[in-house]
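>>> output the structure for:
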Amino acid sequence: MDVAELLGQIAVDGDYNPFSLRNLGPEGISMVRGALSSPSLREAALAVLATLREPFDFALVPQEKPLPMDACEFWYAVPTGDQEAVLDVFGLSSPVPVTMRMGRLAWRYGGHRWWLDHGRCSVIYVSSVLDGWTLVFGEPSEDFHTRGTLADGVEDPYGVKQMRANEAATRIVRRDRCAALSRRFGAAHLYLRSHGDSTTSRLIAEDGAAVRWYDVEVPEEQIGPPHPGEAGFRLPHEENPWPDGSFDDIIQAHVGKELALRFRDRYRRLRAEYNVPENCNAYDVAAQLSVRPGDIGPSTVVKGHGVLARTGCPG
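Purely as a prediction, here's the structure:
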C-alpha cells in the first residue's frame, strides 16, 4: 500500500492495515508530512505521525468529532473532566493532543507495535470528556508488567502455572487501581471485552472500594451482588437451560458463514423458547453506566481534546 492509498483509506474508513506502517521509512514519513497541507488528508496524516510517535505541530489538530471507537478491549472510565488529574493519577507524561480518530488509531496500532519491546505499554490514550466521563485506554507500566510468584520448588515446564499466577496478580492490581481512582474521583470503572474469545470482566468502584467485580474466568471470585447496570441480563458463566447437543446438527452440516448464521438463529430461538436473557458483557454494562466506546457519535457531548501520553516504559 503506497502512502496516498494509506492516507485515503484512513480519511474514508478511519482504519488501515497496521502492517503498512512496518517499513514506512524516512521517505514515506516525508510524504505523510506533505499531506498535512491537504485539508481532506490532514487528520489521516496526523494519525499516522501520532502512531509512529513522530513530532507534529499541535496547532494542526482539528476540532474533535465524536466517532465510534470499535474494537476496544480494555479501558478505564472515570467521571471527571480534569484531564491533568487523570494523567497524574496514572503517572503519565508528555501528553500530545489528538482527535478521537488519531487517538484510536495510534492506540490500537501504535500501542500494539509488535516490532518494539514496549510497543504495547509505552503509550496510553486518554480521551476527551465524553458525556462527563474520561476514558483511559491502556495501563501504567507497573500494572502492565505485573507478574505473579510461584512457590519455591514448583515445577512448571510449560509455563502454565506462571501464566495463571500472572493473571491472578493482574486482577488484584487492577482492582486496587480502580479503587484508588474512585478515591480520587468518587467512582471508577474498568471494562474488559475480548474480541478473540468470550473473555469479559468489569469492575465498579465507589469511594475507594470495589462494589461490583465480575470476571467470566473466575466467577467464584466475584465481588458484590449483581449491579443495576447488569439488570435484564444474565452472567456469561451461567449454564444454558436447553439440552446438550442442541447445535450438533448445525455444526455437523455447515461451515463458515452459513454455520455462524444458523448457529445465531438457533441460539436466538432457544433463548426465546426458554425465556433466557442475553449474556451480559462489559460493553452492555458500559452502555448502561458510563460510555460504551462503540456508541460514541453525534449525540455524545464532547469537551476538549484527548491526548496520547507516555508511561514509564521506553518506546
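>>> switch to C-alpha atoms for all contacts and neighbour counts from now on
Noted.
>>> how about the helices in the stretch 51-200 of the chain?
83-89, 100-108, 141-144, 160-185 (DSSP state H, counting those that start in this stretch).
>>> need those helices in JSON lines with distance to Pro226 and mean neighbour count, can you?
Putting these into JSON lines (distance: least, C-alpha to C-alpha, whole Å; neighbours: other C-alpha atoms under 10 Å) gives the following:
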{"stretch": "helix 83-89", "distance to Pro226": "28", "mean neighbour count": "15"}
{"stretch": "helix 100-108", "distance to Pro226": "31", "mean neighbour count": "25"}
{"stretch": "helix 141-144", "distance to Pro226": "27", "mean neighbour count": "17"}
{"stretch": "helix 160-185", "distance to Pro226": "17", "mean neighbour count": "18"}
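>>> one more sequence to fold, the one below, so I can look at both together:
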Amino acid sequence: MDIDRLVRALAAPDTRRDAADALAGLGAAAVPPVLRELTDEDSPVEWSTSAMLLRRLGAAAFDAVVRCLAVAGAPEVRRRLAWTLAGYGTALLDRYVAALSHPAAIVREKAAIGVQYCGADGFPAVPALLSLLDDEDADVASRAGFVLAQFGPRVIPVMRRIRAEGPGRQRAGALAVLASVGGEAALSERDRAAVERLIRVKLTGDRPRAPETCWLHWIAVPTGDQAGVMAELGLSRPRRVTFALGNDVVDADSHERDLRRVFVTPELDGWTFVIGSWCDPADDERRADVARLCVALSERYGRAQAYSFSEQDDASGWLVAEGGTVLRHWWTADGDDVPDEDADRARGVIGDPLPCEVARRAAIEAENAGEPEDIEGEWSWALREMAPEVAAAMGLSPLDITEDTPVRGTGVVALTPRGGGGEAFLGAYRI
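This is a model prediction of the structure:
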C-alpha cells in the first residue's frame, strides 16, 4: 500500500477519514510520514489531523513524538508536538512516567500534563512527580506541584512526610501542594507558624501595589476606619496579609467567582478598598446587596462606591452613593447592545450620568463629528472599560495604586457572610 498516497489523502475532507483509518492500521510504519506532516508548517494536512492520528497510533508513536519535541526549535512545531504528547491517556501512563525524567525540560513538563489528563488514574505517577518538585526548570516544578495537587487528600500524607523528613529541596514544593489541597487545615502546626512568621517578616517592608487580575470588583470608602468598614459589611475572621498575598487571593477568586473572601486594604491615600467578586455591582446575583451595603456605608462615611471592571471588555459597572442615597448605578453585561434610555430603564439603571461620563461622551462626539454613525459604537465600547476612569474621577482607582501611594495600617483577607465558618486561606499564594 502506498503510504505517501494515504498521507496526501489526509488533506482532502472527503478522503481524510478513510486515509486515517488505513494509516492507523499500519502501525509503526505510518509514524514517520505522519510525524513529518505534523512538523511541517507548510503541509496541506491540518496539523490537528496528524496529531490525532499520532495519538491513535499509541505506543508506536509516543517515543517518536518525544524525540521530536525534545529537539524542536520552531514555537509552532513545539506547540503541535506538545499537544499531541499530552493526549495519549492512561494506557500509556508508564511512558509518561519514563518521560518525566527526560533530559529536555519541555518533555518533562508536557509529560506531567499527560499525567494530569489521566485524572485519578494517574496516581501511580506520584513518585516520579515528587522528583520534579525541585526541578531546575520553574515551569516543570510548577506543573508537577499542580498535578500532584489534583490527586487531592490522597497526597497529603506524602507531602507531610516530605515536610517532616525531606528531601529538603522538595519541602517548599510540598508545602505549596499541601496548601493547594487542603489550605491551612492540611498544614502542621509548625508549618502554620512558619507561614505566619513569614507574613510578619514580609509586612515590615510591604509597599502598596495595584491588583493584577482579569476581573476586578471593589468597594471604595473614603476612610481609614478599616474595622468599621468590615463591621458594616459583616466581614469576619480577618487575617493580616501583604499586598502580594491579598492580590493573589483576589486573582484566584475572580477566576472562580468565589464570593467567600475579600481583600480589605489598609488606608490608601485616605481610602479603604474592599476587593473581591463579592463586591460586584454589575452581577445579577450581587447587585442589589452591593447597593444596599454602599448605601449603609455612605450613611456612616458620607460616600461609598462600587465598581466592576473586566480587562476582557465583557462587563462593567459602577455605583456611587452619598449620604444614604444612590446617585448613580450603571452596569453592562456580556452581550449588551448599545445602551439607550429605554434599555437603562428596563435594567433598572439609576441616576443621571456622572460628570466624567458626560465628559467622555462629549470627547467621543467631538472625535467623531464627521462620522456620527460611529459615535454609539465608540460610546458602547468606552462604557465597557470606563470603571477605572470613573473611580479615578470620583476619588482613587485601585489600578492607580503604586508603591508611593500613602499607606497607613495593614491589609487583611476576611470572610464574607458567604464564607461562614470557612478558612481565609485555602490554596497556595505568593506572600
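>>> could you work out which of the helices of the stretch 51-200 of the first structure reaches nearest to His227 of the first structure?
With respect to His227 of the first structure, and counting by C-alpha to C-alpha, the nearest of the helices of the stretch 51-200 of the first structure is helix 160-185 at 16.5 Å.
>>> could you check how many residues crowd around the corresponding residue of the second structure for Gly294 of the first structure?
Counting by TM-score structural alignment, Gly294 of the first structure lines up with Leu399 in the second structure. Using other C-alpha atoms under 10 Å, the number of residues around Leu399 of the second structure comes to 15.
>>> equivalent analysis for the one 3 residues further on, please.
Thr402 of the second structure is surrounded by 13 other residues when neighbours are defined as other C-alpha under 10 Å.
>>> so it makes contact with Ala210?
Yes: Thr402 of the second structure is in contact with Ala210 according to C-alpha atoms under 8 Å; the separation is 6.3 Å.
>>> in stretch 66-76 of the second structure, what's buried?
Within stretch 66-76 of the second structure, the residues scored as buried using 16 or more other C-alpha atoms under 10 Å are 66, 68-70, 72.
>>> for that stretch, what is the distance to the chain centroid?
Relative to its chain's centre, stretch 66-76 of the second structure lies at 28 Å (C-alpha atoms, centre = their mean, to the nearest Å).
>>> which part of the first structure lines up with that stretch?
The aligned range for stretch 66-76 of the second structure in the first structure is empty, by TM-score structural alignment.
>>> ends of that stretch, what's the gap?
The first residue of stretch 66-76 of the second structure is 16 Å away from its last residue (C-alpha to C-alpha, to the nearest Å).
>>> check stretch 49-65 of the second structure too.
Using C-alpha to C-alpha, the end-to-end distance of stretch 49-65 of the second structure comes to 15 Å.
>>> and that stretch, what's buried?
So, applying 16+ other C-alpha under 10 Å, buried residues of stretch 49-65 of the second structure: 49-51, 53-62, 65.
>>> can you redo these as TSV with distance to Ala291 of the second structure and secondary structure?
Compiled in TSV, those are given as follows (distance: C-alpha to C-alpha, whole Å; DSSP: H, G, I helix; E, B strand; the rest coil):
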residue	distance to Ala291 of the second structure	secondary structure
Thr49	52	helix
Ser50	54	helix
Ala51	52	helix
Leu53	55	helix
Leu54	56	helix
Arg55	53	helix
Arg56	55	helix
Leu57	58	coil
Gly58	57	coil
Ala59	59	helix
Ala60	62	helix
Ala61	59	helix
Phe62	57	helix
Val65	56	helix
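>>> and these, which is closest to Arg161 of the second structure?
Phe62 (34.0 Å).
>>> which residue sits closest to the closest one, ignoring its sequence neighbours?
Spatially, and ignoring its direct neighbours in sequence, Phe62 of the second structure is nearest to Leu85 (7.1 Å; C-alpha to C-alpha, 6 or more residues apart in numbering).
>>> same thing with Val221 of the second structure?
Spatially, and ignoring its direct neighbours in sequence, Val221 of the second structure is nearest to Ala304 (4.8 Å; C-alpha to C-alpha, 6+ apart).
>>> please pull up the equivalent of that neighbour in the first structure.
Match for Ala304 of the second structure (TM-score structural alignment): Ala188.
>>> burial measure for the counterpart of Ser236 of the second structure in the first structure, as a count.
In the first structure, the residue paired with Ser236 of the second structure according to TM-score structural alignment is Ser93. A count of nearby residues for Ser93 of the first structure, using other C-alpha under 10 Å, gives 16.
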